[in-house]
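Enquirer: Quick one: sequence and predicted model below, then my questions.
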Amino acid sequence: MSDLQNDTKDASDDKKQREHELQTFLRQDLVEIESEYERIYSRSTEDPGTAGDEGEENWKALLEQWLPNSYKVVTKGRIIGVDGKASPQVDVIVLRPSYPERLLNKKLYLVHGVAAVFECKTTVTAKHIREATETAAKISALSGPRTGTPYRELTSPPLYGLLAHSHSWKKEGSTPRENIDEYLTEGQQQAKHPRDLINVVCVADLAIWELGIMPYMGGIYSGVEWRGQNNLYGLPEEGGALTMYQRWHEDSGQPEANPLAVLIAMLFQRLGWEDPELRPLADYFRLAGLQGASQAMTHPWPLFDVYTPDLAAQLQAGALVNGSAWNEWTMYLP
């Protein structure tokens, strides 16, 4: 083999192995978050309040650096619905580009002007996760239900999530990922509707859990086999929706995902459903592999428990489309 052929082969191998720059930048962010945790934790017993505030500022800075400048990120406030009811205080709030300048410094934020809401913890515990699943339903109620498409009826902006630097399950033999799996499964079982579920839990030094939805599983898509399959999915004969929390799994055969990379990709993807300006970058992050491999814990939702009658009938008639990005009738929703 000639020197030129060797050089070409080496260059090709380097290209295959080279890490995408986006992954490099987000790995740098992950190192910074982990370093900040060590610094904050070392003084947390002296002043837990300040430690919590510093943790929130870390997440605020990360979101500001990745989201477009038109999205304002604020800390410490409540979300207010059109009926005047307000949420509990939340830690970090991402405002839509259209949010009125006059109201930016007011600590009651109009729900339809809010893109995302996050609770932030330096060291997350079981109590934090359970409280967050309860707050998710309260914030969803402020926005209220929507109708017309599977996407609109199954989701209720703003996006709501829990962000943490680290976790409390560090004794030998502890199973932190499995613990969080369990708490999120409890949340799915206790929720009254998919739109009430927490959208994301990100623990920077552990993993990230993302909510995904299959709008309809039923006979129109499974044919004669559905009569047995419906029991497998825990659905009635008329079918229904499935929700799932997805995370990287040890048996996936894929490299462990950077939780921050998956978080940023997910955030653009979810916000892109409400803001088409974000969709080109959301597609880029997905195609660049930021989302990572995952396995899921599913939960069934009977058809007529989650949809209006007209929409349920359309789904039973085969209205979903396969492989169509940004279509509110697609077979999989983030």
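Expert: Everything's here; your move. This is a predicted model, so every value here is computed, not measured.

Enquirer: From here on, just use CA atoms for contacts and neighbour counts.
Expert: OK.

Enquirer: okay, now I80: neighbour count?
Expert: A count of nearby residues for I80, using other CA atoms under 10 Å, gives 21.

Enquirer: So which residue is dead centre in this structure?
Expert: The centre of the chain sits closest to V200, judged by CA atoms, centre = their mean, with a distance of 3.3 Å.

Enquirer: gap between it and Q17?
Expert: 30 Å (CA to CA, to the nearest Å).

Enquirer: and what of H112?
Expert: 44 Å.

Enquirer: When those two are compared, which one has more neighbours?
Expert: Neighbour tally, H112 and Q17, criterion other CA under 10 Å: the higher count belongs to H112, 17 against 9.

Enquirer: Would you double-check that that one falls in a strand?
Expert: No - H112: not assigned to a strand; according to DSSP: H, G, I helix; E, B strand; the rest coil it is helix.

Enquirer: which ones are touching the residue nearest to it when sequence neighbours are not counted?
Expert: Once flanking residues are discounted, H112 sits nearest to S143: 6.9 Å by CA to CA, 6 or more residues apart in numbering. The contact partners of S143, taken as CA atoms under 8 Å, 6 or more residues apart in numbering, are G81, V82, V111, H112, S156, P157, P158.

Enquirer: Included below, for side-by-side comparison, is a second structure:
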Amino acid sequence: MTWSIQTLLSELHDDIQDRLARARKAFGHPGTKGDASESVWLELLETYLPQRYQATSAHVVDSDGTFSEQIDVVVFDRQYSPFIFNFQGQKVIPAESVYGVFEAKQSINAEQVAYARKKVASVRRLHRTSLPIPHAGGTYPAKPLQHIIGGLLTLESDWSPGLGEPLTNALATVGSDDRLDLGCVAAHGIFSCDDDGCGTLKPFGKPATAFLFELIARLQEKATVPMIDVRAYARWLDVDLPA
């Protein structure tokens, strides 16, 4: 048998694209299609991200008691996260533990971009704590809060070409709260935005694999999440439950 890394990387993308396409064809109800697509992206990240990261569908909460909207794909730290809530089959993750949030849809268009931006902003606007970090020789200063990666994951594009000017216009933003930093349109390519704008569109031949690698690279740059102030959450233990 002759090994080929090119074949391995191509097969990874082809598997993701084929599964997304099957989900689109097999299920008639839009909600069921969406759940199936979400599961494909979550399985990709759970399988290939380093084990210090996890990916799940969840709400995000801060120590002020504010919740984000429901997010299709939350990439979060599990090694240093002191708690993850599970309630009635739903996960709730503290804001400090979050590295990235993504919406998973069948197709990208202006409406879905606006929807994803709203979801991403609901996470970025949450309050996050960061404590000084003790070590053997003293204490490191509190880590500055990092930018939470936000994005959109789809199979197809409603535009022609799939990654053209209409997408660039839809991604354009004046602030960072609702910016979509990274996304994948599995049938066409990936897009990437930064402080200089959202004009970088990459029509890779194997977009799902390219997205995975770019996400891992960005996670590596962020290193670890800030040290969470657990006592800021514990103060809610003294608050009476609503009647």
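Expert: Perfect, I can see it now. What you are looking at is a predicted structure, and each value in this text was computed from that prediction instead of being measured.

Enquirer: closest to L30 of structure 1 among the contacts of S143 of structure 1?
Expert: Nearest to L30 of structure 1, judged by CA to CA, of the contacts of S143 of structure 1 is P158 at 25.2 Å.

Enquirer: For the stretch 201-334 of structure 1, which segments are assigned as strands?
Expert: 207-217, 240-247, 295-302 (DSSP state E, counting those that start in this stretch).

Enquirer: Dump these to TSV, plus mean neighbour count.
Expert: Below are these laid out as TSV (neighbours: other CA atoms under 10 Å):
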stretch	mean neighbour count
strand 207-217	23
strand 240-247	24
strand 295-302	19
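
Enquirer: could I get those as CSV with distance to K138 of structure 1?
Expert: Formatted as CSV, those follow (distance: least, CA to CA, whole Å):
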stretch, distance to K138 of structure 1
strand 207-217, 17
strand 240-247, 19
strand 295-302, 20
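
Enquirer: Can you give me the separation between the residue nearest to H112 of structure 1 and A204 of structure 1?
Expert: From S143 of structure 1 over to A204 of structure 1 (counting by CA to CA), the distance is 29 Å.

Enquirer: Check N179 of structure 1 too.
Expert: Distance of N179 of structure 1 to A204 of structure 1, given as CA to CA: 16 Å.

Enquirer: higher neighbour count, these two?
Expert: Using other CA under 10 Å as the criterion, N179 of structure 1 and A204 rank with A204 on top: 22 against 14.

Enquirer: E119 of structure 1 corresponds to which position in structure 2?
Expert: Here E119 of structure 1 is matched to E103 in structure 2, going by TM-score structural alignment.

Enquirer: Sorry, slip of the keys, the one I care about is Y109 of structure 1.
Expert: Under the alignment (TM-score structural alignment), Y109 of structure 1 pairs with I93 in structure 2.

Enquirer: which SS state does its match fall under?
Expert: Under three-state DSSP, I93 of structure 2 comes out as strand.

Enquirer: Spell out the secondary structure type for the closest residue to it other than its chain neighbours.
Expert: Nearest in space to I93 of structure 2, with sequence neighbours left out and distances taken as CA to CA, 6+ apart, is V60 at 4.8 Å. When classified by three-state DSSP, V60 of structure 2 comes out as strand.

Enquirer: Give me the neighbour count for the counterpart of E38 of structure 2 in structure 1.
Expert: Counting by TM-score structural alignment, E38 of structure 2 lines up with E56 in structure 1. Close neighbours of E56 of structure 1, defined as other CA under 10 Å, add up to 24.

Enquirer: wouldn't E56 of structure 1 be in contact with K121 here?
Expert: Yes - judged on CA atoms under 8 Å, E56 of structure 1 makes contact with K121 at a distance of 7.5 Å.
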